[in-house]
Every structure is written in structure tokens, then in C-alpha cells.
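# just to be clear, the model below is a prediction. Sequence and coordinates:
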Amino acid sequence: MVRNTTNERTVKDRMDTMTWGPLVLQKHMLFAIVAAAAGYGILRLRLRGSESAAAVSAVLLNALLIWIVSWKLSLLLFNGMSVLRNPVSLLYFNGGERGVWLATLLAAGYVGFMGWKNKKNLPIYTDSGLGSILGGASLYLAFIFFEGEQNRITLGLIVLLGVVLTVLWLRSRPTTHWRMSVQWAVMFILGYALIQSLAAHGWDKPGTTAVAEDVGLKVGQQAPDFDLMLLSGQPAKLSDYRGRTVILNFWATWCPPCKAEMPEMQSFFAENEKNGVVVLGVNATSTEASVPVVKAWVDEWGLSFPVALDSKGDVSQSYRVNAYPATYVIDGDGVIRDKHPGPMNADMLKEAATKAKPGK
């Protein structure tokens, strides 16, 4: 039985995802794809009419491909044992922040090497590449701004700065010297530093963590309570776990990303249970063949965290789960501190759980 349901909440409360077969495309990943495409379009505009347009475009497009492949495969380097135990995880996970840095270094190294081979084009690589990155990043941040994320004043000013510099960059003539590119880069860095400095001393000062009074599905709202039966046969309510950080995970046995995620959930729970963190799995039982099938999978994965059976699908509907898996991070006061559509590995779970700690 679900209490304090959110059927009348707006569509914005939903976990925004797109599903393509077994794959889950998150909203922010879609933003990044659109921004990358825009950056490439800006690159082509910048090089329009240039004799080096084809060569420079090819190099930078190859650099983008190198970045994507390196970022994805970096999981093998940073968490190789997990991949060996569960090879399908390579399809859904990546090397995270460390993977981003590694991929960036490899892509930049490739661009530098190609520029060294063809020294006369190196300033053009730099000029067009910086303009492309600035324009694409500005569009991505604009998407985040209109999503209503925190620190909107700071974000809005950074977006405005990026857009203005991108337009001015496109209106200027492509340079064959370093000086102009360096000037544009310095202008953005100084403007960014100024905005961040004003934010730190003004409108974006962090406040204290307060307990939410209204019930809803947005970060900062009270998570809807519910009553379900655990697979063990015991009744359970979300409010039973007050005082503990709850990783509320919606999953199903027929969901391929869930199968990749479950060993990560168990690993995270085993490591963090002593720290007051509980993983509460909510199985989409209304979509399963039978409860014994669910139990068989739980036994095979060796799950030791509680698994609740959503036999009627009411809880999944209340939490606006439109693709599996989906995870909410709830603090000890029952307030939502983070939510994540799609699979999560142990590192992602650890980072998300820190948002539910006091003072976050």
C-alpha cells in the first residue's frame, strides 16, 4: 500500500530516461550528445572556406571518437576485476571521473601529435578546437540551467559568457597564429573566475540542510512512504529506516542493466552497512513471472539487503519509475538527496550516498 502518493505531481518529477532495447539513455547523456553535435557544427562553421577544413575536422572528429572509446574502456583499467566477474558491466558502466581525465589526456595527446606532424595547422587546430569546445559546453550548461539545477545565477552567467564569446569567436577570422586563440581562452578563464568568485561571496553561499516538509519526488522533498512485503515474508515501510541513509533501488529480473547492477549493489551494501547505509530493493513483481523466479535470482546473486515485492506496481507508479533500474538516495530524515535513472556501480553509489550525509 502506498501512502502520500504523487499521482498529481507534475511530469517533471519523473526520472527522465529514454530506453532503447536493453539500454537506458539518461537525460543528461542526451544533453551531452546534442552539445557534442553542436560543437562539431561550430567547428565546421569556424573552418568554412579554409584550405585546412577537411584535415582539421577529421583530426578533431577522430579525437572525439578516441575520447569516447577511452572513457568507456577505462573501466577495465580502474575496475578490471569487476569487469572480469561481470563482463556485461562494460556495456553499462565506464571509468567515471578518472576515466574522463584519462580520455581527455589521450584525445589531447592525439591532437597534439597530429599538430606536431603538420606544424602549419597547429594554430588552426587550437583555434577551431577551443571554439568548438566552448560552444558545445555552453549549450550543455544551458540545458542544465533550464532544468532548474542549483546555483542558477552562477550557471546562467557562465552560459551567457560562453555564448557571447562563441558568437564573437565565430565572427572573427580564423587565425594562423597562437595569440588570438590564447586571448580568447584567457578571456573565458578570467570571466569564469570572476563569476565563481562573486558566487562564493554572494548569491551561492551554501545553506544548512533542512528537513523537507512537502512530499514529492524532487531532490529536497520528503520521499513518499509505502508499505510492502519483503521477500522474507516480513512487512516493511520506508519510514522503518529513518535514521539511516537508504538507497532505494527499483529493479526487475528481466532487465539486463539490473543484472549488471545487482552485484555492484551487493558489494556496496556489504561495505557500507556498518556505516548506517541500507540498500532497499523494490522488485517490480507485477511484471515478473512469479515470486519464486525473483527469489531464485536473489539467491543466485547472493543479495543480503532487503528486497520488497511491489506486487501491484503501486510503488513504482508512485515513484514515477518509467525505466529500470532507477535509484533514489534518501537521507536519515526521509528526504530525497539524489536520484539516478539507469544502472549504478559501487563507486557511483558511494558518491551518491555522500549527498545524504548531514551538511550535504
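Good, I have the coordinates. Residues are numbered from 1 along each chain as shown.

# rest of the way, CA atoms for contacts and neighbours
Fine.

# and the helices in the chain?
Counting by DSSP state H, the chain has helices at residues 27-46, 53-78, 80-85, 89-92, 96-117, 122-146, 152-171, 178-201, 256-272, 291-301, 314-318, 346-354.

# number of nearby residues for Trp169?
22 (other Cα atoms under 10 Å).

# an error on my part: the question was meant for Leu157.
Neighbour number of Leu157 under other Cα under 10 Å is 15.

# just to check, it is in contact with Leu194?
No: Leu157 is not in contact with Leu194 according to Cα atoms under 8 Å; the separation is 10.4 Å.

# re earlier: want to throw the helices of the chain into CSV with distance to Ala308?
Putting these into CSV (distance: least, Cα to Cα, whole Å) gives the following:
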stretch, distance to Ala308
helix 27-46, 27
helix 53-78, 31
helix 80-85, 26
helix 89-92, 24
helix 96-117, 30
helix 122-146, 34
helix 152-171, 38
helix 178-201, 43
helix 256-272, 15
helix 291-301, 11
helix 314-318, 10
helix 346-354, 20
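
# which of the ones you listed sits closest to Val246?
Nearest to Val246, of all the helices of the chain, is helix 346-354, at 8.4 Å by Cα to Cα.

# name the helices or strands packed onto the closest one?
helix 256-272 (3 or more Cα pairs under 8 Å, 6 or more residues apart in numbering; DSSP states H and E).

# second structure for comparison follows:
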Amino acid sequence: KECGGSEEAAKIRLHARTSFWTLSKVDPWVNLLRGSAQAFSAIMGGVDSIDVLPFDAAVRMPDEFSRRIARNCPLILLGECNLDKVVDPAGGSWYLENLTDETSRKIWEFFQSIEKEGGIVKALKAGAIQKKVNATAAKRYELADQRRQSIVGVNQYVNLAEKKLEAPEGSCCSAHKGHGCCKNADIQLPEVEMSVDSACKAAGEGFSTCLINKALVAGVDCKCGEPLEMEALPKRRLAERFESLLAKADAWVEEKGSRPMVFFANMGPLRQHKARADFSRDFLRAGGLDVVYPSGFQTPEDAARAAAESGCAVCVICSTDDTYPEIVPAFCKALKEIRPDMMVALAGYPADHVEAFKEAGVDIFIHVKANCYNTVEAIQNKIGL
């Protein structure tokens, strides 16, 4: 309308696709829930059509089962929730309409800023769009690293016994080559003049998405002048950083035959150490690490002796803030006399004593505000992953 279009031209047909960004290779069954929630949101938002990504799309070429489940997801939402029987399911909800208005205004401002830069092509050539997208991605990765953004099964509630999906040789997912999971994006295609019609035929004959895309791009006769030189925007997923940590742990298991372990120096009765020990165990599992979880020790010296004899490279002291001033110096002193090379972590962050505990021998702290990715990576490096 602002550009002079008619009322008919201002109408839009809205197609939605669930997000590749949110898919995880680890515990991929959670992707079923993510796809369902996104499909529900899209339908509530008034889309005309929707494409739900199969839950295994980040791992392999989706199989018959995953494609059928993805297809049935919006059909169930329509057939059983009757979301298509209401003109505007979210109509009348103040908070949704208020958020819609706020989002629309910000989008319009952003659109205008692109126009001020000379349009989308000039903005891309100048790197302005890439800079904004990369900054947003970096912020979201940071939130995930700190576990302020929860990725179920990846950075929280990791199931180390989860059976991984098999990716048959030659299987191809929806990622581009170089992304790390597309195994045949460089395969030689048949000599064929690719068009939309032939692409549809190729899909019926079992071509994967990336091969069809490659063929269509290769078959385009570009008449737009000089090729555009601009920074590419990579295809990203929020879970991929933690998946790299888990992959290193899995490689260790493959080589050693056992999972890398961390010793827990649990102090006192169960009520004294359980809360922090359980938190720390879930924290470490985000890096594929398992723990030796003994009953509570009565003295720091006993705990230090058990830690030294465990064969682990890292130990975690688990107790309460009010007991740490008595426990930590004695534990570190006893441990360093036997195993001076052992990394000592403390469950919690008693701010008034942090510097004193570092001087005593604590190397790292595990707590709710810690950067989980950096902390677990440091522990993995100490173990030798």
C-alpha cells in the first residue's frame, strides 16, 4: 500500500515452515514437540499453508515414518483441534494483539532502514543485514551457552543412554554442503535440463532436497548482470555448539569403551549435598560427561582421598555455602598433596569466598549463572577429550 499497490496487490498468501534453527540431532524426538508447537503457532497466526520439517531433518534424509508424522502434525491440529473452523483463533486476545502491533511496528522500521540503505541488495552487499543477523545469532548462542535458553535433551535434561538415529550411507539432510551433515551434496547429477516440472518428477524418483536445489540452481540462466559479491549467511542451529561437545564425548566412548567421568566429593548427609550434586550432574551431562556419585563423606580428607583414588581428572565439591569455608581449604590441601594435577570444581558460587577458594585450589565454579558451554569445554579439555 505504501509503495502504491492496489488493495488486491496488498493481499498476501502466507506460507510458513517450521524452524531448522530449533532442530537438534541429539534427542531428536523432542523435535516432534518443537514442530507441533511451531505449527500450532503458525496456524493461530493465520497462515494459508504450512510445511512441518521432519524430526530427523538435521540428521539424515527423512524416512517414510518421519515424513508421515510431519505431514500428519498440521492435519491433527486441524482435524482434532478444529483450528481451521475459527476465522481468527487469536482474535480478542489483548496480549497477542498488543505483541502483534509492537512486532509489526518494529518490522516496518527495519524495512524502512533497509530502504534507506538503497534496498535489500545494497544492504546485503554492504554487510548490514549479515551484521544484524550474526549479532542476533551470537546473542542466542550466548543464552544457550548459559542455559538461559533451554534446549531439552541438549543443554538440559540430557539422556546419555539415548539411542542415536542412524544415518545410512548416502543419506542427505536439508543442510547445505559444508554444514557437517550433508553427505552427498557434491554428487554428480544426471544430465538433465532442470525445470520446476522436472524437479517435481525428480522428487517423485527419490531425489533429495539438496540435489533438486542444486540442479535447479545449476540450470538457471542468470541474466541479472554481474554476480553478487556478498557475505553468505550460514544455515545455523541453536543446538550445534553443545552437539559438538557431546560428539567429542561420544568419540571418547568409541575409543575407550567407557564414558568420561567426573568425581563428586559429596559432603555430609544427603540433604546437604543432593541439590547441588543433582544440578551439577545435569550441568556436566550437557558435555556428555557422567559422574561418580558416592554417598556423603564425613571429612574433607576422606573425600580428597577418594577423589584421588577414583582415577578421574576432575572432581566437584558438593555441599552448602555455610559449610564451604570449613570444607574447601581442607579438601584442596589434602587433595593437592596426593593429586596436585587434579582439577577442582565447586558446586555453587559463594561470592564472599570466591577469591579465597581460588587461592585454596578451586579451579572452576558450577552454578546457575555459569557459562555451561565454556565450563564443560574446560573440563573436557582437562580430561583430554
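Structure received. Here the structure is a predicted model, which means the values were calculated and not measured.

# what's the TM-score here?
TM-score for the superposed chains, counting by TM-score structural alignment, normalised by the length of the first structure: 0.23, backed by 135 aligned residues with a Cα RMSD of 6.4 Å.

# how about the strands in the stretch 1-150 of the second structure?
All strands of the stretch 1-150 of the second structure, identified by DSSP state E, counting those that start in this stretch, fall at 15-17, 49-51.

# name the helices or strands packed onto the longest helix seen in the second structure?
When secondary structure is assigned using DSSP H, the longest helix within the second structure turns out to be helix 94-116. If contacts are counted by 3+ Cα pairs under 8 Å, 6+ apart, helix 94-116 of the second structure sits against no helix or strand.

# in it, what's buried?
Within helix 94-116 of the second structure, the residues that count as buried by 16 or more other Cα atoms under 10 Å are Ile114.

# so Ala53 of the first structure is in contact with Arg44, correct?
Yes: here Ala53 of the first structure reaches Arg44: they are 7.4 Å apart, a contact under Cα under 8 Å.

# ok, Phe264 of the second structure - how many residues close by?
Residues within reach of Phe264 of the second structure, counting by other Cα under 10 Å, total 29.

# leaving out sequence neighbours, find the closest residue to it.
Of all residues not flanking Phe264 of the second structure in the chain, Val316 sits nearest, at 4.8 Å (Cα to Cα, 6 or more residues apart in numbering).

# hang on, that neighbour is in a strand, isn't it?
Yes: under DSSP: H, G, I helix; E, B strand; the rest coil, Val316 of the second structure falls within a strand.

# any idea how far Gln272 of the second structure is from it?
For Val316 of the second structure, the distance to Gln272 of the second structure equals 14 Å [Cα to Cα, to the nearest Å].

# please identify which of these two sits among more neighbours.
Remark: of Val316 of the second structure and Gln272, Val316 carries more neighbours, 25 against 16, as counted by other Cα under 10 Å.

# next up, the contacts around the more buried one.
Counting by Cα atoms under 8 Å, 6 or more residues apart in numbering, Val316 of the second structure touches Val262, Phe263, Phe264, Ala265, Val344, Ala345, Leu346, Ala347.

# so of the residues you listed, which ones are in strands?
Counted as lying in strands by DSSP state E, out of the contacts of Val316 of the second structure, are Val262, Phe263, Phe264, Ala265, Val344, Ala345, Leu346, Ala347.

# reformat those as CSV; add distance to Lys131 of the second structure.
Formatted as CSV, those follow (distance: Cα to Cα, whole Å):
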residue, distance to Lys131 of the second structure
Val262, 40
Phe263, 43
Phe264, 43
Ala265, 45
Val344, 39
Ala345, 37
Leu346, 38
Ala347, 37
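
# which one (most neighbours) among these?
Sorting these by how many neighbours each has (other Cα under 10 Å) puts Ala265 first, at 31 neighbours.

# thought it was touching Ile327?
No: between Ala265 of the second structure and Ile327 there is no contact under Cα under 8 Å: 10.6 Å.

# would you quantify the distance from the residue nearest to Phe264 of the second structure to Leu346 of the second structure?
In this structure, Val316 of the second structure and Leu346 of the second structure are 5 Å apart, going by Cα to Cα.

# repeat for Ala70 of the second structure
When distance is defined by Cα to Cα, Ala70 of the second structure is 44 Å away from Leu346 of the second structure.

# so which of the strands of the stretch 1-150 of the second structure comes closest to Lys139 of the second structure?
Nearest of these to Lys139 of the second structure, taken as Cα to Cα: strand 15-17 at 23.0 Å.

# check which helices and strands the closest one is in contact with.
Checking 3+ Cα pairs under 8 Å, 6+ apart, strand 15-17 of the second structure ends up next to strand 49-51.

# buried residues in the strand it packs on?
Across strand 49-51 of the second structure, burial judged by 16+ other Cα under 10 Å covers Ile50, Asp51.

# again, but for stretch 124-137 of the second structure
For stretch 124-137 of the second structure, burial by neighbour count (16+ other Cα under 10 Å) applies to Leu124, Ile129, Gln130.

# now intersect these with the helices, please.
Counted as lying in helices by DSSP H, out of those, are Leu124, Ile129, Gln130.

# could I get these as CSV with distance to Ile107 of the second structure?
Compiled in CSV, those are given as follows (distance: Cα to Cα, whole Å):
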residue, distance to Ile107 of the second structure
Leu124, 17
Ile129, 13
Gln130, 16
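
# quick one: buried residues of the host helix or strand of Leu335 of the second structure?
Following DSSP states H and E, one finds Leu335 of the second structure within helix 324-338. Buried positions in helix 324-338 of the second structure, judged by neighbour count with 16+ other Cα under 10 Å: Tyr324, Ile327, Val328, Pro329, Ala330, Phe331, Cys332, Lys333, Ala334, Leu335, Lys336.

# I figured the second one hits Ala303, correct?
No: counting by Cα under 8 Å, Ile327 of the second structure does not reach Ala303; the two are 9.9 Å apart.

# kindly provide the distance from Val344 of the second structure to Phe283 of the second structure.
According to Cα to Cα, Val344 of the second structure and Phe283 of the second structure sit 16 Å apart.

# with Phe365 of the second structure instead?
Going from Phe365 of the second structure to Phe283 of the second structure by Cα to Cα gives 11 Å.

# more neighbours: the two, which one.
The neighbour count for Phe365 of the second structure versus Phe283, taken as other Cα under 10 Å, is higher for Phe283 (25 against 22).

# the more buried one belongs to a strand, doesn't it?
No: under three-state DSSP, Phe283 of the second structure sits outside any strand and is assigned helix.

# surely it meets Thr375?
No: Phe283 of the second structure lies out of contact with Thr375 (Cα under 8 Å); the separation is 9.3 Å.

# many thanks, I have nothing further to ask.
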